[in-house]
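Q: After the sequence you'll find the predicted model.
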Amino acid sequence: MWRVSLVIVFGAFVSMLDTSLVNVGLDSIRNALGATLDAVQWVASAYLIALAVSLPLCGWLGRKVGVGRLWLAAFGAFTVASGLCALAGDIGWLVVLRVLQGISAGLLVPAGQTILGQAVGPKRLGRVMSILGIAVSSGPAIGPAIGGLLLHSLSWHWLFLINLPVGVIGIALGLRYVPRGDRGAVSRLDWTGLVLVSAGLPLFVYGVTMIGEKVTLASVSVLMPLLAGLAGLLAFGFRAWRRAGPLVNLRLFQDRVYAAGSVATLFTGAAMFGAMLLFPLYFQLLRGADVITTGLSLFSLGIGTTLVMPISGWLTDRYGGGIVSLWGNGFTVLTTVPFAFLGADTAAVTLQILLFLRGIALALSAVPAGTAAYAAVRREDLPDATTTVNILQRVGGAVGGALVAVILAQALPEDAEHAFRTTFWWLTGASVVAVGSATWLWLAQRAARADRPIATVVPVAK
């Protein structure tokens, strides 16, 4: 079990690391390839949009070919695409190859979660998911530091070449240890549903992301994709609820624990990814740190998460994801409020202590909610469950990032210190909403346990 878990971590870590690693090198790529600023931004945007496109297909493919085979194929495609990205001679080819890289990366995390869930069962799910959670949460956090160190002495090509040895090792171990999974009977692919969600999800994520850049809903470039994406998602949801053999089984939401865990993941994701955007800007814009210093300053956050994540998994298995997520989100609120009072001259030691404590809070809030949702469904429903929860986390992350970007951009021209204080108050509010969703999950789990029939022992007559 632990061998499989550690192998799956390879895929999760490298796919999440790439979301922030390449962003550091956009300016170097622009200069090397002679591209415009607008064009080079698509190197990052195309990857994120492609991540969203591939998610809805993960559950169907996992049932069709076996989730282990899907994971291996996705990891192989990601590794090959990484090598091809390093060979790209112009910006157009690089963007196209980043799409391929993003599509394969989008399959790695939900496929890995399904493999682990089917391998260990609900009673030990928290412990193994916590190992995967270390990779998912620490990858974006340390990406800027690794990218900055690479660019300090090497060319931009190494932002992609770094994935090759990790990919080769991960695939080799996966061929040996990862179970291939069962090929199940699946209905015909719902092409209409696939088109609706594959267009609706990236359009919605793109529209929400553009809100953070344009700082207005009135812009056509924001409003049109946002409305089109929302319409596509609503149409997909209506079709999937009514259709037999849908692309993604949304009837799982009839289970109150699964529904509460999924919603808690949505709001926790918004608070978590909003903070991931805000903290690097805090060090760069307010404290004047460079990219490498910023990345190193955030290491204490990752250390706190890494140390406590296994404990979080054990607590989830022992007491339930609801109560752990509730305490974790409550602790997140307490570790966010101090930043609303701190200025640019705050001592570095104080900041590191707060970031370490926030890393602990992140470990207690991020994974337990999703784990509770997975534990509430049957083994054969895990491919659909992991797909849906990851989609909700992606949407929540886009909304949280856009919220932070809009609030900060509106207040930044007046006074940087005031702007960050205001934004941290908004981030605190988002964490309070996450506390509310975690409370719902805790109550749903309590009610589910109360509804279980109590086994009685009937004496046998001698």
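A: Yep, that arrived.

Q: going forward, measure contacts and count neighbours with C-alpha atoms only.
A: Noted.

Q: Residue 17: how many residues sit nearby?
A: Here the count is done by other CA atoms under 10 Å, and residue 17 has 24 residues near it.

Q: so it is in which element?
A: helix 2-21 (DSSP states H and E).

Q: and what of residue 365?
A: helix 348-375.

Q: That helix packs against which elements?
A: Helices and strands touching helix 348-375, by 3 or more CA pairs under 8 Å, 6 or more residues apart in numbering; DSSP states H and E, are helix 125-153, helix 256-281, helix 299-319, helix 321-336, helix 382-411.

Q: hold the first one in mind and look at this next one:
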Amino acid sequence: MTDLSAQHQTPDDHLDKRVLVVAGVVVLGSIMSILDITVVSVALETFQREFNATSAEVAWTMTGYTLALATVIPLTGWAADRFGTKRLYMTAIVLFAAGSALCALADNLAMLVAFRVLQGIGGGMLMPLGMTILTRAAGPERVGRVMAILGVPMLLGPIGGPILGGALIDSASWHWIFLINIPLGVIALIYAFLALDKDHVEPSQTFDFLGMVLLSPGLAMFLYGVSSIPEAGTILDLKVIGFMVAGLLLIAIFVPWALARRNDHPLIDVRLFGNKELTVAVVTLALFAMAFFGAGLLFPLYYQTVRGEDALHAGLLLAPQGLGAMVTMPLAGMLSDRTGPGKIVLGGLTTIAVGMFGFSQLDDTTPYWYLLGCLFVMGLGMGCTMMPTFAAAQATLREHTIARGTTLVNIVQQVAASAGTALFSVLLTNGLKGQESLEKSSKFMAALGVPEDQVESFVADPANQQKVADAMAAAGIEPSAMKDLLASIPADTAAVFSEVFLIASILVLVCLVPAWFLPKSKAEHGAAAPTVLH
């Protein structure tokens, strides 16, 4: 096979067949990892019924996966240098597929959570390894275009996940959301074996054991605290504060250790922040991930809670966002390589803010053509934003820093996305609690003690009139006002969504501040980051 190092020296900046073949391997692995997160989110209600568990208990199927990602991502850079990217990538695929098979065989919730952790160990390595493989294959001068290719699974996951998950659960069973990963894993494994070059591993760098003891648990504890915020309803909860502070303390201790002169090969090379372009790109990416991925959970929830759509149709209604991104992403990747990412990212963020602001004007009867149009506009902006920002960071990396730098970027993106999801969950939950109609309705449901899907028939049964009357009294609802109260719930719920979307729009606009300092010309773009900063 062709020596990839030769491709770094070619003056031709077009993506040749060899790079596209490698990109196919990476995209397939990334689709497995990203799709799985959104597919499982659709099944949470099913898990509650199957395992007779609470929503907080089944949420561990998501939290366990996320914590495994946080633990393994810091190790990926060192492991890639030590064992080679091809070997490690294939190992990650095997772990992910094996974890998927075991998840499908789980007969209780504890087993499912444990096997999701195994899945997360494999899935956590797939994305940073894939970015490392692609960056080495294409070289810094073509990184914008290869990042655009890698953006495909990032778009398809949030859109295709709910559609696929809903279809599999409705037509077969929840087991198939995991079983589908097995044939995908086999194909990806064979593809990787045939397409990726043989590893040429140089003498191993020393392993930063102290860094691992500090950073991996620190990230896991911090993300666990962040993930607990929606359940607690406030950041001031003792468990939330305890885990977040403990995690941040470990991370804070890691930073001076990583910068110490005697630590030649830290687990995460924070010295890379000595490069302006990488630092600005990472800050932009962090704010963007908080705003975009955090607000991303609002769209399907609006469709389901306000408009009464099921998970499958809610997923289908998100498709325009992916279509919009597919229109602009290839062009944005090419222009990013030729002119620098600055102007493109600024334009993309502005476009996203316009589309997001459109959602801040919605109500419970907003026409679907308007909502789909706003999502398409957001997709156009997304295609010009996320992967060019990734590319801005990757373009500063060279052979000896690619694996460690890619790991650094992925950690920031993962932590920021998790923090954003928690932030918008709390904003939405607290907003809904503040609505009088929703508060009374919640009290009525609790006093009634009947599953939501049985309320209508229960209330209509004359034999239950006394219990219904008692429930209304407990909730402070006058019988004459019941009809108006029920009618006001969709409008009041939509009003909360619009307020939270306005906050998301403002946060997207905040991203313009660091994005302004991204390179706006090819001459500024892609200067190598220093390897030492004291």
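A: Ah, there it is. In this text, all values refer to a predicted model and were calculated from it rather than measured experimentally.

Q: Tell me how they score on TM after superposing.
A: Overlay of the two chains. TM-score (TM-score structural alignment, normalised by the length of the first structure): 0.94; 451 aligned residues with a CA RMSD of 1.8 Å.

Q: and the helix holding residue 365 of the first structure, which stretch of the second structure?
A: Aligned using TM-score structural alignment, helix 348-375 of the first structure spans residues 368-395 in the second structure.

Q: and the matching stretch, how far out from the chain's middle?
A: Stretch 368-395 of the second structure sits 15 Å away from the centroid of its parent chain (CA atoms, centre = their mean, to the nearest Å).

Q: Could I get the buried residue list for that stretch?
A: In terms of neighbour count (16 or more other CA atoms under 10 Å), stretch 368-395 of the second structure has its buried residues at 371-395.

Q: Same question for stretch 327-345 of the second structure.
A: Buried, per 16+ other CA under 10 Å, within stretch 327-345 of the second structure: 328-345.

Q: In the first structure, what stretch matches it?
A: Here stretch 327-345 of the second structure aligns to the first structure at residues 307-325, judged by TM-score structural alignment.

Q: count of neighbours near whatever residue of the first structure lines up with residue 253 of the second structure?
A: Aligned by TM-score structural alignment, residue 253 of the second structure pairs with residue 235 of the first structure. Per other CA under 10 Å, the neighbour tally for residue 235 of the first structure reads 15.

Q: which stretch of helix or strand covers residue 235 of the first structure?
A: Following DSSP H and E, one finds residue 235 of the first structure within helix 220-242.

Q: And for that helix, what's in contact with it?
A: Applying CA atoms under 8 Å, 6 or more residues apart in numbering, the contact partners of helix 220-242 of the first structure are 193, 196-197, 199-208, 210-211, 214, 216-217, 246-251.

Q: Now check the second structure for the residue matching residue 420 of the first structure.
A: Correspondence of residue 420 of the first structure to the second structure, assessed by TM-score structural alignment: residue 497.

Q: What is whichever strand or helix holds its match packed up against?
A: Element membership for residue 497 of the second structure (DSSP H and E) is helix 482-510. Counting contacts by 3+ CA pairs under 8 Å, 6+ apart, helix 482-510 of the second structure is packed against helix 276-296, helix 298-305, helix 342-359, helix 402-433, helix 436-448.

Q: let's see 7 Å
A: Contact analysis of helix 482-510 of the second structure by 3 or more CA pairs under 7 Å, 6 or more residues apart in numbering; DSSP states H and E lists helix 276-296, helix 342-359, helix 402-433, helix 436-448 as its packing neighbours.

Q: closest to residue 105 of the second structure out of those?
A: Checking those against residue 105 of the second structure by CA to CA gives helix 402-433 as the closest, at 28.2 Å.

Q: Mind listing what's buried along the closest one?
A: Neighbour-count burial for helix 402-433 of the second structure flags 402-429, 431-433 (criterion: 16+ other CA under 10 Å).

Q: Check stretch 38-48 of the second structure too.
A: Of the residues in stretch 38-48 of the second structure, 38, 39, 40, 41, 42, 43, 44, 46, 47, 48 count as buried by neighbour count, 16+ other CA under 10 Å.

Q: Tell me the one of those residues nearest residue 148 of the second structure?
A: Within the buried residues of stretch 38-48 of the second structure, the smallest distance to residue 148 of the second structure is 20.9 Å, found for residue 38 (CA to CA).

Q: any idea what that closest one aligns with in the first structure?
A: For residue 38 of the second structure, the equivalent position in the first structure is taken to be residue 20, counting by TM-score structural alignment.

Q: ok, that match - contacts?
A: With contact taken as CA atoms under 7 Å, 6 or more residues apart in numbering, residue 20 of the first structure is in contact with 140, 143, 144.
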